[in-house]
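K.L.:
Next comes the sequence, and after it the predicted model I'd like to discuss.
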Amino acid sequence: MSTAITQNPYLLVDRKAAIVTITINRPEKLNAFTIDVWRDLGTHFLALSDDESVRCIVVRGAGEKAFSPGNDISEFETSRSNKVQAIEYGKVMRRTIEAMANCRHPIVAQIHGICVGGGLEIASLADVRICGTSSKFGIPIKNLGLVMSYSELAPLLRLVGPATALAVLLEGTIFDAQRALELGVVTRVVADAQVAEEATKTAERIAGGAPLVARWHKKFIRRLMAGGELTDAERDEAFDCFDTEDFQIGFRAFLQKETPAFKGR
């Protein structure tokens, strides 16, 4: 049974067993972000990352027309009309971007329709990104006279590399799902009608695995991407799994040809 755990009308957070779904809920605006949505999204991710019972987080936009087109441009006159305001707005965005980037649990982006600008930034922070065949992507902010901050650029850069990231920003074109797959922007493309089902099945597969292992793999990949020489302690941490109860559950279930019921310890 799904249980709502927040009352924010523009950002719905629902939980079903170990899977949490966060929905950007402004369908009348194609799920465009306001500063409050940015702030609350970060707050939820910080809290969920600390929740040991969570095994996967799904992020989506309400409806099937859009994941998100990014920031609500109508807010610019009041919230981002000059550098001083933009810096404060940027601090809110940075907090959320870092909360998602550092989240210990796997994140799945369920992408329907439009996924551009800040929407693509959020999707880039997911570990698995699933979209429909009619989805559209891009970051056409050159047409607004805007640049992406370092915090905003980092997820895209890690995802597609410097050459592709720069091409996406310099050209500002909108590209389709197949091109997104070729560039590495998305993980899988399925029929539009199957996006929700595929995202759910993906989250269930992830949640069915050992949660400590998923968290370690995310941590290790982040560390390797950061570069630098690994310490002996860091190398030894890769073998901590052998002292977990989940390892005992996992290998015994394999030998007995049973489905493991991991406990996260």
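P.N.:
That came in fine, so what should we check first?
K.L.:
Only C-alpha atoms from now on, for both contacts and neighbour counts.
P.N.:
Fine.
K.L.:
which residues does the residue nearest in space to the middle of the chain contact?
P.N.:
Centrality entry for the chain: nearest residue to the mean C-alpha point is Ala126, 2.6 Å, by C-alpha atoms, centre = their mean. By C-alpha atoms under 8 Å, 6 or more residues apart in numbering, the contact list for Ala126 reads Met100, Pro106, Ile107, Val108, Ala109.
K.L.:
Pasting the second one now:
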Amino acid sequence: MSGQVRLIVEGSTAQVTLSNPAKFNAMSRAMWRELRQVFTGLQRSTEVRAVLVAGEGGHFCAGGDIAEYTDFRFHSEGLRDFHESDVWGGLSAMQDCELPIVAQIEGNCMGAGVEIASCCDIRIAGQGALFGAPIAKLGFPMAPREAELVAREAGLATARQMLLEAAVLDAGTLLARGFLHTVVADAEVPAETLSRVQRITRLAPQAARLNKQMLRALAQGRTAETLLPTAYDYADSAEHREGIAAFLAKRAPHF
């Protein structure tokens, strides 16, 4: 087995590290399964308020672990199981997690890396980061659910360029197209990402979960009107009362 997905929880922050450094953190099948387990567990956490996702050793994720591909890619049932169970299992667990997720993107962010980054709420990248999904060079397309995810988050034009041209795009381009939220000098990426995560942990955790539930529902095609029956159930919650009271008292809230 190559690679692992490591989880470290410190106080209200969880750090998830993609670790397969000999292959620029390419995702093995085992790593996809571990990613699912990690985020399923984080969704149940009552202590964690924000998640930082990073790769080990100066790269985010260079794609899938191609060394494993001959084991399952050449028959449709095995290929379907890989994409629909392993890969989509990990990605859907990230999307279902109602904690804010911040991506620390350094170096290579290719294929699976773009997909994992697409599941994050805030994406911080270094100036030297590179993005793409050049799988046409390997003779296969992106799986449907994964393509839908990337097209929604990176934009259809960007998805077309990555998939049809096997284009590799720089961080400035992805910032201009709205996929990235911030681009900083490569050396500043860890500090900037941690700063964003710490800012989130000081905010109301209930509001974060409710916002993520709402945004997920809207992304899935539900209308705002369908959300109205329960939209204001938080009215009498302790966090709501504390936030308003703190503002009126001109003090920091205690969430």
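P.N.:
Right, received. Where do you want to start? All of these numbers come straight from a predicted model, not from anything done at the bench.
K.L.:
And the TM-score between them?
P.N.:
Counting by TM-score structural alignment, normalised by the length of the second structure, the TM-score of this superposition works out to 0.94. Behind it: 253 aligned residues with a C-alpha RMSD of 1.6 Å.
K.L.:
Quick check: closest non-adjacent residue to the residue nearest to the centre of the first structure.
P.N.:
Nearest in space to Ala126 of the first structure, with sequence neighbours left out and distances taken as C-alpha to C-alpha, 6 or more residues apart in numbering, is Ile107 at 4.8 Å.
K.L.:
can you tell me which residue in the second structure aligns to that neighbour?
P.N.:
With the correspondence set by TM-score structural alignment, Ile107 of the first structure lines up against Ile101 in the second structure.
K.L.:
what's the answer for Thr202 of the first structure, then?
P.N.:
When the structures are aligned by TM-score structural alignment, the residue of the second structure matched to Thr202 of the first structure is Arg196.
K.L.:
Tell me which other helices or strands the helix or strand containing its match touches.
P.N.:
The secondary structure element spanning Arg196 of the second structure is helix 189-201 (assigned by DSSP states H and E). Using 3 or more C-alpha pairs under 8 Å, 6 or more residues apart in numbering; DSSP states H and E as the contact criterion, the neighbours of helix 189-201 of the second structure among helices and strands are strand 13-19, strand 50-55, strand 101-105, strand 122-126.
K.L.:
tell me which element the alignment partner in the first structure of Arg80 of the second structure is part of?
P.N.:
With TM-score structural alignment as the criterion, the equivalent of Arg80 of the second structure in the first structure is Ile87. Secondary structure here is read from DSSP H and E; on that basis Ile87 of the first structure sits in helix 83-101.
K.L.:
Return the angle between stretch directions for that helix and strand 107-111.
P.N.:
110 degrees (axes from the mean of the first three to the mean of the last three C-alpha atoms, to 10 degrees).
K.L.:
Not counting sequence-adjacent ones, nearest residue to whichever residue in the second structure pairs up with Arg129 of the first structure?
P.N.:
For Arg129 of the first structure, the aligned position in the second structure is occupied by Arg123, per TM-score structural alignment. Across the structure, with C-alpha to C-alpha, 6+ apart as the measure, the residue nearest Arg123 of the second structure apart from its sequence neighbours is Ala103 (4.7 Å).
K.L.:
show me what contacts that neighbour?
P.N.:
Leu52, Val53, Ala54, Ala117, Cys120, Asp121, Ile122, Arg123, Ile124, Ala125, Thr193.
K.L.:
repeat for Met100 of the first structure
P.N.:
Residues touching Met100 of the first structure, when contacts are defined by C-alpha under 8 Å, 6+ apart, comprise Gly42, Phe45, Leu46, Leu125, Ala126.
K.L.:
Using JSON lines, lay out those residues together with secondary structure and distance to Ala253 of the first structure.
P.N.:
Output for these, formatted as JSON lines (DSSP: H, G, I helix; E, B strand; the rest coil; distance: C-alpha to C-alpha, whole Å):
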{"residue": "Gly42", "secondary structure": "helix", "distance to Ala253 of the first structure": "37"}
{"residue": "Phe45", "secondary structure": "helix", "distance to Ala253 of the first structure": "32"}
{"residue": "Leu46", "secondary structure": "helix", "distance to Ala253 of the first structure": "33"}
{"residue": "Leu125", "secondary structure": "coil", "distance to Ala253 of the first structure": "33"}
{"residue": "Ala126", "secondary structure": "coil", "distance to Ala253 of the first structure": "30"}
